[in-house]
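>>> Make a model of this:
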Amino acid sequence: MKKEFRIEKDFLGEKEIEKDAYYGIQTLRASENFDITHTSLSLFPTFIKSIAKVKKACALTNYELGDLTDIQKNAIIQACNEIIDGRYHDQFIVDPIQGGAGTSTNMNANEVIANRALEILGEARSTYEIIHPNNHINMSQSTNDVYPTAIKITLHELIYKLKDSLRYLRDSFDEKAIEFKDVLKMGRTQLQDAVPMTLGQEFKTYAVMVNEDINRLKDCQTLLKEVNLGATAIGTGINTKAKYQRRVISNLREVTGVDYISAGDLIEATQDTGVFVHISGVLKRVAIKISKVCNDLRLLSSGPRAGLNEINLPKMQPGSSIMPGKVNPVIPEVVNQVAFEVIGADTTISIACEGGQLQLNVFEPLVAYKLFTSINIMRRSFHTLADKCIKGITANEDVCMENILNSVTIVTCLNPILGYEKSSALAKEALATNKRIYDIILEQELFTKEELDKLLHPKNMVTNYQG
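Have a look, this model is predicted:
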């Protein structure tokens, strides 16, 4: 079937736009200019909805100030609501990585909203004298305040989802902590035997680590509530009315249901990307800590015959194309790789934020792309880790106990009685003769069997807290 086209003009010339497309000439130019990731803004539906929320708040404000008619306002608001409800996202076709500090994204939204509003009014698309992408949809705005505000709204919502995935992961560790509360094992420092603990204590530690980061993410959401909407080009509020900035923030709060506030200095806020640096750092912190836990899981399950073999991870798939029977810890491995990606993204974000000049940072599209991507892959990987690994872990209790009984370091509990020098001598002899500390002490008649059984009982070396 032959495609039909309409003609649109800008100051660079004319272009043919598919007749049924809601986007316009500036969006099409951007789509042709930036084929970088082979994806589009539709990859981030929360971001598209956030832009529509900003546009809705601006339209409400412009109407209140007498700059939009009832008919224009109602059509624009309906178009925004439809986008917020998930419609027309396929019309957001520009690449998320783009030149122009986000202008292409802003114009993509302006054109889609304008043409949908025209359709609502029964008018043909591109009839811009009635509702214009710049004159009406972008009224009292600039990319430089719309775009970062939409990024912050998106991050605020995505962090809720990330916190939910972390809570889910935390709870899975807590469940294992309870299940393993009576499983005694050897604790280790520098990969060497240290003192006994419970496997429950080990898993409880992981739950606490995750919970700490949930609280750090809450702090990030507070920082994200300060926006520069109303600042327009560089923060001076050019092309806005005196009452616009205060009213648009009020309308943004109403539209989003979040208590957003205006930045104290809009010129500073328009160029400062510090909040994105901070959030990226917190994401990196989360990634590093979870990756460390995955390293532990791979180590504790290593073997099974020639490793620690204290726990068993669920068997997910054959692990080798050449070694029959081999099973790899594929779930912790994939989460490790997600962590590496997030750590790398933090470096990218740091460089992009540092690269801003004067009154604007033109690299915010890359910052947004990396932040959104990091949160999405972390969220999915944490659910995968909980469901396909943590919940199915079992303990090899006999191996754990044998490691304790064979360890020289249980002599640590005798330090207060025998002193460090004598305890060290016992440990040295045990290592030299390959005998157990228990047997050497009885041979030297340092304690009776009953006394020794009480002193060296592993539970006496574990704190009252059992995980």
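>>> For the rest of this, base every contact and every neighbour count on C-alpha atoms.
Noted.
>>> Which parts of the stretch 1-150 of the chain are helices?
Residue ranges of the helices in the stretch 1-150 of the chain, as given by DSSP state H, counting those that start in this stretch, are 25-33, 45-64, 70-84, 103-120, 143-179.
>>> structure for this one too, so we can compare:
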Amino acid sequence: MTITHSVKPTEFVTRTEHDLLGDLEIPVGAYYGVHTLRAVQNFPISGTPIAHHGELVRAMVAVKASAAIANRDLGLLDPRIAGAIITACEEIRDGGLHEHFVVDVIQGGAGTSTNMNTNEVVANRALELLGHDRGDYRYVHPLEHVNLGQSTNDAYPTAVKIATITALGGLHDSLARLAAAFAAKAVEFADHIKMGRTQLQDAVPMTLGQEFGTYAVMIGEDIARLDEVALLAREINLGGTAIGTGLNSHPDYARRVCAALRSITGMELVTAEDLVEATQDVGAFVQISGTVKRAAVKLSKICNDLRLLSSGPRAGLAEIGLPAVQAGSSIMPGKVNPVVPEAVSQVAFEVIGNDIAITMAAEGGQLQLNAFEPLIAHKLLESITHLSAAVDTLATRCVPGITANVDHMRKAVDNSIGLITALNPHIGYEAATALAARALDSDRTVTELTRESGLLTREQLDMILSPNNLLRPSTRGGESV
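Alright, predicted model coming up:
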């Protein structure tokens, strides 16, 4: 059988573009240009184009639109050209032309290739809107018009911060849904008594509702920390141009472009007080990454708990059941694995590794610029978006379907040596220790041996070991307080 592929005629038709290195043939249908094609040739690194990070593409064109507005209002950019640039940026923000953002996420040049790719796509779409051919830069030029008043060194970091704020908003919403799912389970499991454990050994009783309620609280704390750290990304260096001195920009440009960007994004962005400092300082990204890592670490710990609590179903703890979402083995019939918590933990490991990469990239900065911001951007956005997706999977495919093995948990409590802790204030540590040892040696329960010992009456023992007193603070006499 012969397989044929249809070929668009424009794939073999080119236009010639020129840069300082000479001429290059660009596919006539491409919205990118010579600078983008050079970068594609130079950086065949990850195979992941910047279009993979839609938040970053939308943020880059928001910067370009803001610059066009500011330069138009300052009388530096023809209103007709500015209007075409702004419209092109709006189309891209709405999802258009993302496939033409083709440079690799890993690139040299501190983000220059991403900035050039953006300038060229916006310019060529603006040319079309004005009735000209792509590549006819006499009318709209990627650098003279789209990049007017900017440098990669202020446009790109500003866009990364906007993209980060957007991504963190998504993570906030995902975590809120997961916290709500755990909180609902806490209510459902409120009366199910079980043994708590420390260092994987029996400790004292608690309820499964308390255990799941703790997860909701933990996640809520991470939401608050992420909201706090997101505020660091609001400070931008747009208007600083190359190194923060503002060379080649209008004295009022920084104020105007920030105002325009606030209007476009709806974010409370502010211009840094010291643009030289802000251009070289990537500390905000380091702190944001660390806070995302904190959330990932705690989520993985929760998933470790879910896997332990559901272990079995016959030879493990088996206190809860996780919903079966797929067959667990190609050789063991009937086996079901905790695949969703496993996936979440793997994303957490990825986030931890990304945080190390971000740390090293931040440390590698020199003098007035950090050349490694493309890696910071890629790894930070990857961490946030992957963690958001993993959290959504946990919140929808796992937590709502968790069930409690109530009788099994109650039996474990009744047979646990850990009950002796509740008797300690009433019979003393030495007597309690002796009873615990006898219970272990004889394979009998603490309750049976305490009744036989005569140290407490049946009424006293029942009161002390009642769920009402085991699960909250109580007086020495056994009554809850």
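>>> In a markdown table: the helices of the stretch 1-150 of the first structure, plus mean neighbour count and distance to residue 230 of the first structure.
Listed next are the helices of the stretch 1-150 of the first structure as a markdown table, based on neighbours: other CA atoms under 10 Å; distance: least, CA to CA, whole Å:
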| stretch | mean neighbour count | distance to residue 230 of the first structure |
| --- | --- | --- |
| helix 25-33 | 18 | 23 |
| helix 45-64 | 24 | 9 |
| helix 70-84 | 20 | 19 |
| helix 103-120 | 25 | 15 |
| helix 143-179 | 21 | 7 |
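>>> Redo these as a markdown table? Include distance to residue 193 of the first structure.
Conversion of those to a markdown table gives the following (distance: least, CA to CA, whole Å):
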| stretch | distance to residue 193 of the first structure |
| --- | --- |
| helix 25-33 | 59 |
| helix 45-64 | 49 |
| helix 70-84 | 57 |
| helix 103-120 | 56 |
| helix 143-179 | 21 |
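>>> which stretch among those helices comes nearest residue 307 of the first structure?
helix 143-179 (21.7 Å; CA to CA).
>>> ok, then the element right after the closest one?
Using DSSP states H and E, the helix or strand that follows helix 143-179 of the first structure towards the C-terminus is strand 184-189.
>>> check the fit of the following helix or strand past that next one onto the second structure and give the mean distance.
Using DSSP H and E, the helix or strand that follows strand 184-189 of the first structure in sequence is strand 192-198. On superposition with the second structure, the mean distance recorded for strand 192-198 of the first structure (mean CA distance after the TM-score superposition for the first structure) is 0.5 Å.
>>> Could you check how far the equivalent of residue 77 of the second structure over in the first structure is from residue 128 of the first structure?
Residue 77 of the second structure maps onto residue 68 in the first structure when the alignment is built from TM-score structural alignment. Between residue 68 of the first structure and residue 128 of the first structure the distance is 14 Å, computed by CA to CA, to the nearest Å.
>>> try residue 439 of the first structure
According to CA to CA, residue 439 of the first structure stands 93 Å off from residue 128 of the first structure.
>>> which one of those two has more residues nearby?
Higher neighbour count among residue 439 of the first structure and residue 128: residue 128, with 18 against 12, using other CA atoms under 10 Å.
>>> State the distance from that one to residue 249 of the first structure.
Counting by CA to CA, the gap from residue 128 of the first structure to residue 249 of the first structure is 27 Å.
>>> repeat for residue 26 of the first structure
Taking CA to CA as the measure, residue 26 of the first structure and residue 249 of the first structure are separated by 28 Å.
>>> Same check on residue 368 of the first structure?
From residue 368 of the first structure to residue 249 of the first structure the distance is 22 Å (CA to CA).
>>> ok, now residue 301 of the first structure?
Applying CA to CA to residue 301 of the first structure and residue 249 of the first structure gives a distance of 53 Å.
>>> And for residue 163 of the first structure?
Applying CA to CA, the value for residue 163 of the first structure to residue 249 of the first structure is 26 Å.
>>> Then residue 196 of the first structure?
57 Å.
>>> got it, and residue 438 of the first structure?
From residue 438 of the first structure across to residue 249 of the first structure, the span is 72 Å (CA to CA).
>>> more crowded one of the two?
residue 249 (23 against 20).
>>> nearest spatial neighbour of the equivalent of residue 346 of the first structure over in the second structure, skipping sequence neighbours?
In the second structure, residue 346 of the first structure lines up with residue 355, judged by TM-score structural alignment. Once flanking residues are discounted, residue 355 of the second structure sits nearest to residue 289: 5.8 Å by CA to CA, 6 or more residues apart in numbering.
>>> Neighbours of that neighbour, how many?
Residue 289 of the second structure is flanked by 27 other residues according to other CA under 10 Å.
>>> Pretty sure residue 317 of the second structure sits against residue 310.
Yes - counting by CA atoms under 8 Å, residue 317 of the second structure touches residue 310, with 6.4 Å between them.
>>> These two - which one has more neighbours?
residue 310 (21 against 16).
>>> so what corresponds to that one in the first structure?
Aligned by TM-score structural alignment, residue 310 of the second structure pairs with residue 301 of the first structure.
>>> can I assume residue 245 of the second structure is in contact with residue 275?
Yes - counting by CA under 8 Å, residue 245 of the second structure does reach residue 275; the two are 6.9 Å apart.
>>> Neighbour count: the two, which is higher?
residue 275 (21 against 14).
>>> Now whichever residue in the first structure pairs up with that one. Nearest residue, chain neighbours left out?
Applying TM-score structural alignment, one finds that residue 275 of the second structure aligns to residue 266 in the first structure. What sits nearest to residue 266 of the first structure in space, not counting adjacent residues and going by CA to CA, 6+ apart, is residue 235, at 4.6 Å.
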